[in-house]
Each structure stands twice: as structure tokens, then as C-alpha cells.
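Enquirer: how does the following fold in three dimensions:
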Amino acid sequence: MPVPNEVIILVPGLNTQEKNEFLEIFCSSLSEQLESFTVQENGEIKIAGHTGKRFSIYNKQELYKTLDIYEAYYMDVFASNKLSQKDEKTKFIRGGEVLIYWLISPIWLSVKESPSLFIYFIISAILFTGWYYGILAAVLIAIGQTNSFFGGAIPLEMAKKIGFFGESMKGWSFWFFISILSSFLPISSLIDICEFSAAYLGEDTEGSTIRSKTRGRVLNLLEDVLKSSNYDRATILAYSFGVAVATDTLADYHREKFFRYITLGGTLKVLSYKSNWGEREINKCLNNATITTWIDCYSNQDWVAAKTPLPKGSSSDKMIYKKVSAKSSSFLQRFLGKTHVCYFYDSSVWETIIG
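Expert: Coordinates of the predicted model:
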């Protein structure tokens, strides 16, 4: 009996930076967490300029399958749009827009549907507000020192009063509070993810450009890998914000090659409170015959993500939910988002991926 060849295409979240970083994390967990199989790494594999890794999976002493794994890298699009690395004017203007965008949101309704998600949203809102408070104070102080607002002249007396108010905002208690939070919370990452998510959902030219570039990175790999006749089965595996990107890409992807879709810790529930875009894309995927099965792995201990919602009136049986438990997770771990990686340490998730 011939040994089946399978390919897995990874769509990472926004918590990785370097190309193939998520690929390394995934492959390391594959070797460590897969209990019922033995994993042997066989080096690099290349298709049309894309570099992945090849593994042999053994069931006891018998070769079970050959597995190739590739990462769809789109972090360059994210990196070029990081709000935390922009100039003070952009932080002041765009930061205010993003803060209002998320605060004025039906996401508050999640208190009934997903209390854990609601708690995390409250925490994120407090952190974002604290960050913007600091930006606002710095801008007001700069006005007092330069008698101008980003190049526009301001009367001297008014500028002094504005600058004095900015100085009063920088009370020692505020900065002590912010410094304590910054020492163990990735505030900059939170700001960048909130801004990128808002931009991705945007209906303007910028949002369309970001979505087009991001989808293009994923689509390029899909086209080159899935058109290969070397594979008996294909799996698209997306994690965190990568679930939004992959769902957006796969919704309109119709080819002869069929594949499974597996999602881990998806953010589509979060995004659905701000836009009906997510519901439309989910519905398209469920009606896409190219996708044979959609397995959605979620955890109630993962406060960063939530169970992918089924669109209202959907009669599709394609979606299969898999509940994952983050063993021995504390309130602090959930608060810090540490449980968001629980899927990579659950043997049943790996059995699902490999099985």
C-alpha cells in the first residue's frame, strides 16, 4: 500500500515577526506533542521558490504518511503598518481613531455570549486608553514648548496653558501605573494588533489595500503548492488573526484541489461585533465545495479568541467544533493571553491535525 503524501499550509497570527518563525514553532510542537506517532524530520522541501519542511510520520514502526509543511508569510504587511512605530502625529491622530473605533462597538454585548472575551476586551480597552493618554500628554507638552500644533502656529499664551495641562497629566501616579503595566504586558503589540485589525476591516482604500496585500501573500502559496499533483491530501491550518486572513482568502478560492480547513483560537467572533464582513466570509467558506471540512478548535480559557460563530440560518454541517482545555491555567495566564497557545500543547489537537 503506497504511503500517502500530505501538505499543511500554515497561516499564522500577528504574534510572529520573522519569516518561517511560526513554521518552526509548529514543527517543534509537532515533534514534542504528538503522542501516538513517531515524527522524523527529513529536511527542507521546496516548491516554486517556497521553502517548507518535510516529515515522516510513523505509527509504531510502520511509515504512516509523509508530511510537508509550509508557512504563508504576511507579516511584512503587518510590520509596515505598526502604529507603535509611527511618528507622534500619526499616533495622536490614528491612535484616537482606533480607540474610538473599538470603544464605540457592539462588542460590549459579548458579556452575555462570551464573558471571558468581554473581560479581555475591558482589559484591552483600559490598556489602549492608558497608552493614548500618554501620547496625548506628550503632544500637549510639545505644544507648550514649540508654540505650534504639528507645524501650525498657536498663540503663545494658549500654547503655555495647553503645555501646563499636559504637564499636569504626567502626574507621577499615572506614569508609575503605566510603567508597571508595561513591564509585563505587551502594550505595543496590543496597539499594533488593534490598529491592523481596524484597518483590515476598513471599507476605505487603505483597508482594501491591506486586505489585498495580505490575501495575496496567502493566495500565492496556495496556488503554487495546491496545484502540485504530489499530494493526496491538503490541510489549511490557521491560527489567531490568521483565521480571519485565511477565511477571507478561502471564501473565494475555488479550485479542483479539495482540502480540510482547521482553525485554532480564531478571532472571527471578535471581529464580527464590528463588521458583518466576517459572517459573509464564513458563510462563503461553508458553501465552498473546495473545503471538505472545517474543524474549529477553541478554548474557554483562551480569552484572546472565541468559538467561530455560525452565520444565522446556516444549515451547513461542514463545521465541526473541538473544545480544548488549557490545563492548569490561572487567571493571570488568561489575563496575559498566555493560554492563547494552549492548542499547540494539546495532544488531541495534534491527533486531529495528523489523523
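
Enquirer: every contact and neighbour count from this point should use C-alpha atoms.
Expert: Noted.

Enquirer: would you mark the buried spots in the longest helix that the chain contains?
Expert: For the chain, the helix with the greatest residue count under DSSP state H is helix 115-146. Neighbour-count burial for helix 115-146 flags 116-121, 124-125, 127-144, 146 (criterion: 16 or more other CA atoms under 10 Å).

Enquirer: ok, stretch 204-213 next?
Expert: Result for stretch 204-213 [16+ other CA under 10 Å]: buried residues Gly207, Ile210, Arg211, Lys213.

Enquirer: among these, name the ones in helices.
Expert: Gly207, Ile210, Arg211, Lys213.

Enquirer: biggest separation within these, which pair?
Expert: The largest separation in those, counting by CA to CA, is between Gly207 and Lys213 at 10.0 Å.

Enquirer: about what we covered before: can you put the buried residues of stretch 204-213 in TSV and add distance to Gly242?
Expert: Converted to TSV, those look like this (distance: CA to CA, whole Å):
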residue	distance to Gly242
Gly207	16
Ile210	14
Arg211	12
Lys213	14
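
Enquirer: can you tell me which of those is nearest Ile282?
Expert: Arg211 (16.1 Å).

Enquirer: list the contacts of that closest one.
Expert: Applying CA atoms under 8 Å, 6 or more residues apart in numbering to Arg211 gives the contacts Tyr200.

Enquirer: which non-adjacent residue is nearest the residue most central in space within the chain?
Expert: With distances taken as CA atoms, centre = their mean, Phe241 lies nearest the centre of the chain, 2.1 Å away. Nearest-residue entry for Phe241: Gly13, 4.7 Å, with adjacent residues in sequence omitted and distances by CA to CA, 6 or more residues apart in numbering.

Enquirer: burial of the one you found, as a residue count?
Expert: 24 (other CA atoms under 10 Å).

Enquirer: roughly how far apart are the closest residue to Ala198 other than its chain neighbours and Gly337?
Expert: Spatially, and ignoring its direct neighbours in sequence, Ala198 is nearest to Val98 (6.8 Å; CA to CA, 6+ apart). Using CA to CA, to the nearest Å, we find Val98 at a distance of 21 Å from Gly337.

Enquirer: try Leu310
Expert: For Leu310, the distance to Gly337 - CA to CA - is 25 Å.

Enquirer: before we move on, what about Arg217?
Expert: 27 Å.

Enquirer: do Thr66 as well
Expert: Distance from Thr66 to Gly337, by CA to CA: 34 Å.

Enquirer: repeat for Asp296
Expert: Distance from Asp296 to Gly337, by CA to CA: 19 Å.

Enquirer: second input sequence below; structure requested for side-by-side comparison:
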Amino acid sequence: MRRSLIMLVPGLTRVTSTAQLSEFTEGMIAASERMPLTQISDPTVPAGINRLRVNDKQELDLVEAYWNDLVPSITQQSLKVRLARGFSLIWFWLANLHIWKGVLKRKYLTFGLTLSALAFIVWYIGTIILFVEAVEPTSDSPFYPAVQQLKQGVEYIGGWRIWLIATAVVAVMPVALLVDISDFCKRYLTNEPAAKGKPAVRFEIIRRVREQLENSIKLYDYDSVTIVGHSFGSVVTVDLFADLPPIGKPIRILTMGSLIEVLGKQAPWLQNEVEQLSQRKDLIEWIDIKSHSDWFASGSAVPARHHCYERIIGSYGTFPDKLAARVHSRYFDNQEAVRLLLTYFEKQNDPSISPTSHEILEPV
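Expert: As a prediction, the model looks like this:
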């Protein structure tokens, strides 16, 4: 019996362990057109593994490298922490204009980043308003006149039409999640810890994913290992495998809805990791998958090598779906994405099958 391992490295979402693995498994089964998949319900299957039967000679083990519990939520912190942390994020993201270099030529990505910036600004202004309203100095305090003026200013801002419009637009967006992602990206890219006295959150996540990979490949003599990195999970995947020693198995990597190209402008080390990963000796394939309908993904800018390539897939989504980042989370049940994931296994059963032709990703 041939058996291969597929490990999902998810993006940042506030869900419990195995929730995204279930979504990933169900999406694959539903969207696989050319290779029927059946989930195996057997008590002998180890916990944490979703095993799929391809045929009587081949099975796929699906696992998740869960790391979301290592990431703090800035939106759940105190007002003082949110105020101070928010200012540092403004400086990191908005004041460093070089991040926009080359991005403004791509209308969909520019729109998505602009909406994300708008969501953050609305959230931060709301934080400032709450902070000002919470301050109640006594009438004999030297700060009393200044605080009263600030409160009058807050009331004035609340009446702005543009503020009302911006608030209405942002209301349909996952603001808290976008703010948490902005904060987490800064922590990860700059090696900040999740809390004082702890190691950098980047290193904690890499260690967690590496340990889960090592534990998984010990369970069975797998023919190959496929890593699927979604959203920020693409960054974690590249960061880990660029430096990880050979694991003794052929490795495939699929990055979906990646943010690497944009984040690499803030962190040159990430661009170096992309180049290093592409030269990995046991890497047999790296497919970077993106949809034009996904306004919150830039792609990974993978080097042009015979085993590394970018693919753009079709994905339907209404304007609210794109605005609320629902399209960004719909790669797992996208038929084209699933076909790219499974073609390698199809070819093992029928060598005459060639990969489906797909459009090469171009800046838009």
C-alpha cells in the first residue's frame, strides 16, 4: 500500500485545533473531480490524521500543523496596550512607504491592502475615542482642560460624513482579524515575542510546526510529503523548509493565498528564504496558487525554475465576499486548486496524465 502525507499549515484564524483540517479534508473530497476520495473511518488510524483512500493501492494521510494558539490577540488587550501597540503598527506599516513599491501596479492587491489599511485606521481611531472617553480627570487637575478639548474633538470627528462612510464599509470586513494579523505579522517579521520574557513568536511557531512534522513522518514510511501552506501559513512553510535539513522523503510544497511578496518588502530575510527554499535538494515541486478574486493575497514571487511555478486559478465571489475575505478562505474546496494538489498522485496511478494547463500568474 502506497501512502503519502499531506500536511496543512494553516493561516491565522481564531479556531480550535483540527477545525481547519476538517475543512481542508471535506473540501478536497468534494472538489476532487478526476480522483474520487473516500475518508477511512477506522479506529486504527492514529488521532489527528484524516486518512483518505484513493484506490486499493494508495492512501493519503492528512494532518494539520496547528499553531494559532501561540499568537496573542491585540484586539483583546487593554485600552492602553491597544493604543501603544496600534501606534507602533502605524509606524511599521503605513509610515514605511516602500512596502507599496511595485504593488500599486496591481489593482486587486492595491484595493485589498487599501481596505486593510482603512480597517486598521477605523479601528485605531475607535480605540483612541474609547481611551479619551475613559479618561476622567478631576476638575482641579491641570489636564482637565486638555481632556475636555479632546472629548469635544472626538464628538466632532464622530459627525464627519467620511467617518460614517468608512465605518459602514469596514462594518462588513473582519476588522478584528485583520488588526490581529497586522500585529502578528509585525511580531513575526521582526522576531518579537508574544509576551515579555518569552522567545520570539516566530521561533516558537517554527519549532511547533517542525515537531508536528517530525512526529507525523515517524508514523509511517511515506512515499512523499506534501506541505500545503495557506495565507500566513505559506510564510511559516517557507521559513521552516528553507533551513530544515533533508527529511529523507521527496517534498512538494503548495502555497495558497500567500502574502509573501508583500511581506518580503518589509523583511528582506523572507525574500532570501524563498530563494533558498527553491534550491532545496529534496524539493520536487513548488506551486504557488492565487486567485484574482482574492484581494488579500500577493503570491510568493517564486523563482522561475523548472520545479517552481506560479498558477492563477478562477474563484467566484461577490463583492461582499471579496471585501469580507471569504474568497481568501475558499482555496480548500476550489476545484482547480485541488486538481493542482492531486495531479501528482494521479500521475502515480496513470503516468499518461499531464498537469492541466493553467495561466501563469501575472501582475494585475
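
Enquirer: contact partners for the residue nearest to the centre of structure 1?
Expert: By CA under 8 Å, 6+ apart, the contact list for Phe241 of structure 1 reads Pro12, Gly13, Leu14, Gly266, Thr267, Leu268.

Enquirer: what's the counterpart of the fourth one in structure 2?
Expert: Read it as Gly266 of structure 1. Aligning on TM-score structural alignment places Gly266 of structure 1 opposite Ser258 in structure 2.

Enquirer: who has more neighbours, Leu310 and Gly337 of structure 1?
Expert: Set Leu310 of structure 1 next to Gly337 and count neighbours by other CA under 10 Å: Gly337 wins out with 18 against 15.

Enquirer: the more buried one -> structure 2?
Expert: In structure 2, Gly337 of structure 1 lands on Ala325 (TM-score structural alignment).

Enquirer: which element, helix or strand, includes the aligned partner of Gly27 of structure 2 in structure 1?
Expert: In structure 1, the residue paired with Gly27 of structure 2 is Ser29, using TM-score structural alignment. Element membership for Ser29 of structure 1, per DSSP states H and E: helix 21-33.

Enquirer: which SSE is immediately downstream of that helix?
Expert: strand 38-47.

Enquirer: and that next one, what's buried?
Expert: For strand 38-47 of structure 1, by 16+ other CA under 10 Å, it's Thr38, Val39.

Enquirer: output the contacting helices and strands for that strand.
Expert: helix 21-33, strand 50-59 (3 or more CA pairs under 8 Å, 6 or more residues apart in numbering; DSSP states H and E).

Enquirer: name the residues that touch that strand?
Expert: So strand 38-47 of structure 1 is contacted by 30-31, 51-60, 68, 224-225 (CA under 8 Å, 6+ apart).

Enquirer: try it again with 6 Å
Expert: Contact with strand 38-47 of structure 1 is made by Ser31, Thr51, Gly52, Lys53, Arg54, Phe55, Ser56, Ile57, Tyr58, as judged by CA atoms under 6 Å, 6 or more residues apart in numbering.

Enquirer: what does Trp350 of structure 1 align to in structure 2?
Expert: By TM-score structural alignment, Trp350 of structure 1 lines up with Val338.

Enquirer: over to its match. Which of the three states is it?
Expert: helix (DSSP: H, G, I helix; E, B strand; the rest coil).

Enquirer: try Ser234 of structure 2
Expert: helix.

Enquirer: quick check: it vs Asp288 of structure 2, distance?
Expert: 9 Å.

Enquirer: who has more neighbours, the two?
Expert: Ser234 (28 against 25).

Enquirer: show me what contacts the more buried one?
Expert: Here Ser234 of structure 2 is in contact with Thr255, Ser258 (CA under 6 Å, 6+ apart).

Enquirer: how close does it get to Ala195 of structure 2?
Expert: 24 Å.

Enquirer: quick check: what element follows the longest helix of structure 1 along the chain?
Expert: strand 148-149.

Enquirer: which stretches of the stretch 151-300 of structure 1 form strands?
Expert: Under the criterion DSSP state E, counting those that start in this stretch, the stretch 151-300 of structure 1 contains strands at 152-153, 233-239, 259-264, 291-298.

Enquirer: among those, show me which one is buried the most.
Expert: Among the strands of the stretch 151-300 of structure 1, ranked by average contacts under mean count of other CA atoms under 10 Å, first place goes to strand 259-264 (a mean of 24).

Enquirer: quick one: average offset of that strand versus structure 2, please.
Expert: By mean CA distance after the TM-score superposition for structure 1, the fitted strand 259-264 of structure 1 averages 1.1 Å away from its aligned residues in structure 2.

Enquirer: outside of that strand itself, list whatever touches it.
Expert: 234-239, 291-297.

Enquirer: please say which position in structure 2 Tyr74 of structure 1 maps to.
Expert: Using TM-score structural alignment, Tyr74 of structure 1 pairs with Trp67 in structure 2.

Enquirer: now its match. Nearest residue, chain neighbours left out?
Expert: Using CA to CA, 6+ apart, the nearest residue to Trp67 of structure 2 is Ile205, at 6.1 Å.

Enquirer: what's the match for that neighbour in structure 1?
Expert: For Ile205 of structure 2, the residue aligned by TM-score structural alignment is Thr214.

Enquirer: got it, and His292 of structure 2?
Expert: Match for His292 of structure 2 (TM-score structural alignment): Asn300.

Enquirer: okay, now its match: neighbour count?
Expert: Asn300 of structure 1: 20 neighbours (other CA under 10 Å).

Enquirer: go on, Leu259 of structure 2?
Expert: 21.

Enquirer: how much space separates Ala153 of structure 1 from Met169 of structure 1?
Expert: 23 Å.

Enquirer: with Ser28 of structure 1 instead?
Expert: Distance from Ser28 of structure 1 to Met169 of structure 1, by CA to CA: 47 Å.

Enquirer: tell me how far the counterpart of Glu279 of structure 1 in structure 2 lies from Ser234 of structure 2.
Expert: Taking TM-score structural alignment, Glu279 of structure 1 has Gln271 as its aligned residue in structure 2. Gln271 of structure 2 sits 13 Å away from Ser234 of structure 2, going by CA to CA.

Enquirer: got the buried residues for stretch 342-355 of structure 1?
Expert: Cys342, Tyr343, Phe344, Tyr345, Asp346, Ser347, Ser348, Val349, Trp350, Ile353, Ile354.

Enquirer: all the helices of the stretch 251-355 of structure 1, in order from the start?
Expert: 268-272, 277-286, 331-335, 347-354 (DSSP state H, counting those that start in this stretch).

Enquirer: same list (these) but as CSV, adding distance to Asp248 of structure 1.
Expert: Converted to CSV, the helices of the stretch 251-355 of structure 1 look like this (distance: least, CA to CA, whole Å):
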stretch, distance to Asp248 of structure 1
helix 268-272, 10
helix 277-286, 6
helix 331-335, 28
helix 347-354, 21
